[in-house]
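The amino acid sequence is not available; the structure is as follows:
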């Protein structure tokens, strides 16, 4: 099948590459000439494990192409995916200007029937808006389908190639048949393709991400309560996670969620609820709690250093919002950088993938280091922001010999507090008893 993917961001590039891997001919379209030139030259602009291998194979075998010309990109395409940015506006609503602009262009360019698919995360009613935009100039029949993505950064290729479910919103039998055929190679193990109306599909994505964000936030609240009551959040997590009604995932306490999806999707759903004149109280609480949770370690640092962080040097391990990605959008590290700099502290940072993106934001306000030990040299304390595997088992003997202060503020609960006490570290984590070595 011939496919077009409009937008070569995170979702678009993964979608296009993975559909090419299943034997389709895919053309990815983007208005960014420099990005398209790099893609044509074999450069993958994002870090995502496994993506580069698939990208190189499908470009080499002639199934994956790139262009800046929308007309050229959609020529002969039976399915056209819209994987465009939907950034939050000042009021929290999803900005649909990019999606609707392309929809407007498609109306004039379509020369034969095609299924136009909203792959971007969009609010309820977007499929109707896209349909209306295309219809103004369309000379041929078409269908608009909602097909939200559920990709987790760091394992997006696996998520796409082995989805636990595929959600498709359409009331067209013809579109359903085409979409079912397209996704059939990815669900051979029996995982479902769930067909529903467009509005329900659009809401499903927001509901899923908002629920997971709520689950994370609830555990962070439990963690904060554990600190007050002398309980251990890790024990509580195990105690409730083995309940099959709750499940083990998304129960780890920490310094809040970040990334490109949870923050803006929760915000967008809250905005949609407000527009529908419904007060979604839980979501408003989730956003408030998550915001304060991001700088929870700053409070602990102020207590340890008697309220004075000025002139202190802090190592920051991890900058991306989660491991196995270079995505720093809404990353807790950014909020902690701002807070520490405001207190007059110096920061030495290391992240395996995220430093380039952070440097573009903060410039030379902090020092970027070659590894975690370089960051820790002469540091008064270490802040752990991201649970990259390399931070889980450091050489503590080496670490102890190069730091100024044996103090760790752990936002991801990587270490055993008892073991840290034996190493004579002052160790502060989330939802567990702080131990001063």
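Perfect, thanks for sending it. Not measured: the values here are computed from a predicted model.

For the rest of this, base every contact and every neighbour count on C-alpha atoms.
Noted.

show me what contacts residue 65?
Going by C-alpha atoms under 8 Å, 6 or more residues apart in numbering, residue 65 touches 26, 27, 28, 40, 59.

can we see that at 6 Å?
For residue 65, the contact set (C-alpha atoms under 6 Å, 6 or more residues apart in numbering) comprises residue 27.

That one - that's part of a strand, no?
Yes. Remark: residue 65 belongs to a strand, assigned using DSSP: H, G, I helix; E, B strand; the rest coil.

Quick check: which element contains residue 263?
Using DSSP states H and E, residue 263 maps to helix 262-275.

what packs against that helix?
Counting contacts by 3 or more C-alpha pairs under 6 Å, 6 or more residues apart in numbering; DSSP states H and E, helix 262-275 is packed against helix 198-229.

Can you name the element that comes right after the helix it packs on?
Next along the chain after helix 198-229, taking DSSP H and E as the criterion, comes helix 233-241.

got the angle for that following helix vs helix 198-229?
If you take axes from the mean of the first three to the mean of the last three C-alpha atoms, to 10 degrees, helix 233-241 sits at 140 degrees to helix 198-229.

Would you mark the buried spots in helix 233-241?
233, 234, 236, 237, 241 (16 or more other C-alpha atoms under 10 Å).

Which one of those is nearest to residue 105?
residue 241 (48.9 Å; C-alpha to C-alpha).

how much space between that closest one and residue 234?
10 Å (C-alpha to C-alpha, to the nearest Å).

about what we covered before: and of the buried residues of helix 233-241, the nearest to residue 169?
residue 241 (32.2 Å).

between the helix holding residue 263 and helix 198-229, how many degrees?
Using the same axes, to 10 degrees: helix 262-275 against helix 198-229 is 110 degrees.

What residues sit buried inside the helix or strand that comes right after helix 262-275?
Following helix 262-275 in sequence order, the next helix or strand is helix 281-293 (DSSP H and E). By neighbour count on 16+ other C-alpha under 10 Å, the buried set for helix 281-293 is 283, 286, 287, 289, 290, 291, 293.

Tabulate these in JSON lines, adding columns for distance to residue 270.
Output for those, formatted as JSON lines (distance: C-alpha to C-alpha, whole Å):
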{"residue": "283", "distance to residue 270": "6"}
{"residue": "286", "distance to residue 270": "10"}
{"residue": "287", "distance to residue 270": "10"}
{"residue": "289", "distance to residue 270": "15"}
{"residue": "290", "distance to residue 270": "15"}
{"residue": "291", "distance to residue 270": "15"}
{"residue": "293", "distance to residue 270": "19"}
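
Put this next to the previous one:
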């Protein structure tokens, strides 16, 4: 219970009422003042008080930027010039240019406090951290393959798309590019993945289903009509027929007048995971493995900017593996491709820089971060110490990630948006 009492501030001063806090329990008045019903309750410490939040149209203290309302009703500070970065104020929504420098990188938190370019543990010296983890952009690339990572350059954003005819998918691609997408990702129907024409009896009921049907170069022309292939990179999820589809894409790009050096993109070309987890293979494993290094050699000579393979753990994880198994099987497949290419007479430092990986982004956030860091570190050590690659680019694991389809449910469509 709380009882009033009167105190005197000194001679000739007015009295004022305060409250004595009583408690029937052993916790005493200190506990009483933490309760909402206590009339003598004090205001919480300063760290509990809500911080200043900018409102649209107002400026944050000490910042030259303005405040705009962002996604999900949150307000973010958008600096109007680079001086905001120098002052350590503001948080830019838009990232800097495509370079990897850190001079113009975002260096502030939403609260306006300076953000360090690189955070090092307080419990060990910088030398110990460098020896154990390495810095971003340095071997073994645990913390990333670029020094500034996404603070210097945003990742390419592409939505997996493809359905019906080539004309329908082309309209979808144009819509996505107009909406701000920065790359294309082509989904092919099952007959195309299995090397079947649309009029083949075995393709009945599957043509244009959850993917676009491509039977000839005319279909590829319609698919890429009006899309500047010298400005957009294209990822094609194709494996058993990867060589044929890549050639069709190259011919269409050359018809547009695009130089071979400027044709950019990726073919999945990961046939081993088809035997493990997915099933869209045509030939037995041994002849299929001969096609993979053939594509490595062709792209090294003709399409130097093309990623020749996307070694995929995504499908293995979707088939039921754990995160550790996903890394283990995928890196084992990667080493098998490297050895097959070396047996075919290819120099590892000529094809290894164009290898790429494809990981599953599952719902355990911290486990996924640890998975990516461990995979980068493991691949770098294997390529340098076991394979003997000498080019630092051959040690880096460049990868693409998609959120896990197995975490989605038909009963919770709105939660699916958050999960993806």
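Nice, I can see it. This is a predicted model, so every value here is computed, not measured.

Overlay them and tell me the TM-score.
Put the two chains on top of each other and the TM-score (TM-score structural alignment, normalised by the length of the second structure) is 0.23; 164 aligned residues with a C-alpha RMSD of 7.1 Å.

how much space between residue 267 of the second structure and residue 247 of the second structure?
According to C-alpha to C-alpha, residue 267 of the second structure and residue 247 of the second structure sit 11 Å apart.

Comparing the two, which residue is more hemmed in?
Shown here are residue 267 of the second structure and residue 247; by other C-alpha atoms under 10 Å, residue 267 has more neighbours (25 against 12).

what sits against that one?
With contact taken as C-alpha under 6 Å, 6+ apart, residue 267 of the second structure is in contact with 236, 309.

What separation do you get for it and residue 85 of the second structure?
39 Å.

what's the answer for residue 185 of the second structure, then?
Distance, residue 185 of the second structure to residue 85 of the second structure, by C-alpha to C-alpha: 35 Å.

Have a look at those two and say which one is more surrounded.
Higher neighbour count among residue 185 of the second structure and residue 85: residue 85, with 22 against 19, using other C-alpha under 10 Å.

Kindly provide the distance from the more buried one to residue 78 of the second structure.
Residue 85 of the second structure is 11 Å from residue 78 of the second structure, by C-alpha to C-alpha.

Now residue 6 of the second structure: which helix or strand?
Following DSSP H and E, one finds residue 6 of the second structure within strand 2-7.

Same check on residue 401 of the second structure?
Using DSSP H and E, residue 401 of the second structure falls in strand 399-403.

Any buried residues in the next helix or strand after that strand, and which?
Downstream of strand 399-403 of the second structure, the next assigned helix or strand under DSSP H and E is helix 413-419. By neighbour count on 16+ other C-alpha under 10 Å, the buried set for helix 413-419 of the second structure is empty.

From the buried residues of helix 281-293 of the first structure, pick the one nearest residue 360 of the first structure.
Checking the buried residues of helix 281-293 of the first structure against residue 360 of the first structure by C-alpha to C-alpha gives residue 291 as the nearest, at 22.8 Å.

Between helix 281-293 and the helix holding residue 263 of the first structure, find me the angle.
Here helix 262-275 of the first structure runs at an angle of 140 degrees relative to helix 281-293 (the same axes, to 10 degrees).

Pull out the buried residues from helix 262-275 of the first structure.
Buried residues in helix 262-275 of the first structure (16+ other C-alpha under 10 Å): 262, 263, 264, 265, 266, 267, 268, 269, 270, 271, 272.

And the last one, how far from residue 283 of the first structure?
Spatial separation of residue 272 of the first structure from residue 283 of the first structure under the definition C-alpha to C-alpha is 11 Å.

residues near residue 30 of the second structure, how many?
What residue 30 of the second structure shows, counting by other C-alpha under 10 Å, is a neighbour count of 12.

In what element of secondary structure is it found?
Residue 30 of the second structure belongs to helix 28-32, assigned by DSSP H and E.

cool, and residue 360 of the second structure?
strand 355-361.

Can you list the buried residues in that strand?
Buried residues in strand 355-361 of the second structure (16+ other C-alpha under 10 Å): 355, 356, 357, 358, 359, 360, 361.

Can you check what angle separates it from strand 399-403?
Here the directions of strand 355-361 of the second structure and strand 399-403 differ by 20 degrees (the same axes, to 10 degrees).

packing partners for strand 355-361 of the second structure?
By 3+ C-alpha pairs under 6 Å, 6+ apart, strand 355-361 of the second structure packs against strand 309-312, strand 399-403.

Go again with 10 Å.
strand 265-267, strand 306-307, strand 309-312, helix 314-318, helix 323-343, helix 365-381, strand 399-403 (3 or more C-alpha pairs under 10 Å, 6 or more residues apart in numbering; DSSP states H and E).

Could you look over these and pick the most buried one?
strand 309-312 (a mean of 27; mean count of other C-alpha atoms under 10 Å).

Counting by contacts, list what that one packs against.
When contacts are defined as 3+ C-alpha pairs under 10 Å, 6+ apart, strand 309-312 of the second structure packs onto strand 233-237, strand 265-267, helix 272-273, helix 285-302, helix 323-343, strand 355-361, strand 399-403.

Next, format those as a markdown table and append distance to residue 413 of the second structure.
What follows is these, written out as a markdown table (distance: least, C-alpha to C-alpha, whole Å):
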| stretch | distance to residue 413 of the second structure |
| --- | --- |
| strand 233-237 | 25 |
| strand 265-267 | 31 |
| helix 272-273 | 30 |
| helix 285-302 | 39 |
| helix 323-343 | 25 |
| strand 355-361 | 18 |
| strand 399-403 | 15 |
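
Which one, of the ones you listed, ends up nearest to residue 374 of the second structure?
helix 323-343 (8.6 Å).

what angle sits between that closest one and strand 355-361?
Using the same axes, to 10 degrees: helix 323-343 of the second structure against strand 355-361 is 170 degrees.

Mind checking what helix or strand follows helix 323-343 of the second structure in sequence?
Downstream of helix 323-343 of the second structure, the next assigned helix or strand under DSSP H and E is helix 348-351.

Show me what that next one is packed against.
Using 3+ C-alpha pairs under 10 Å, 6+ apart, helix 348-351 of the second structure sits against helix 285-302, helix 323-343, helix 392-395.
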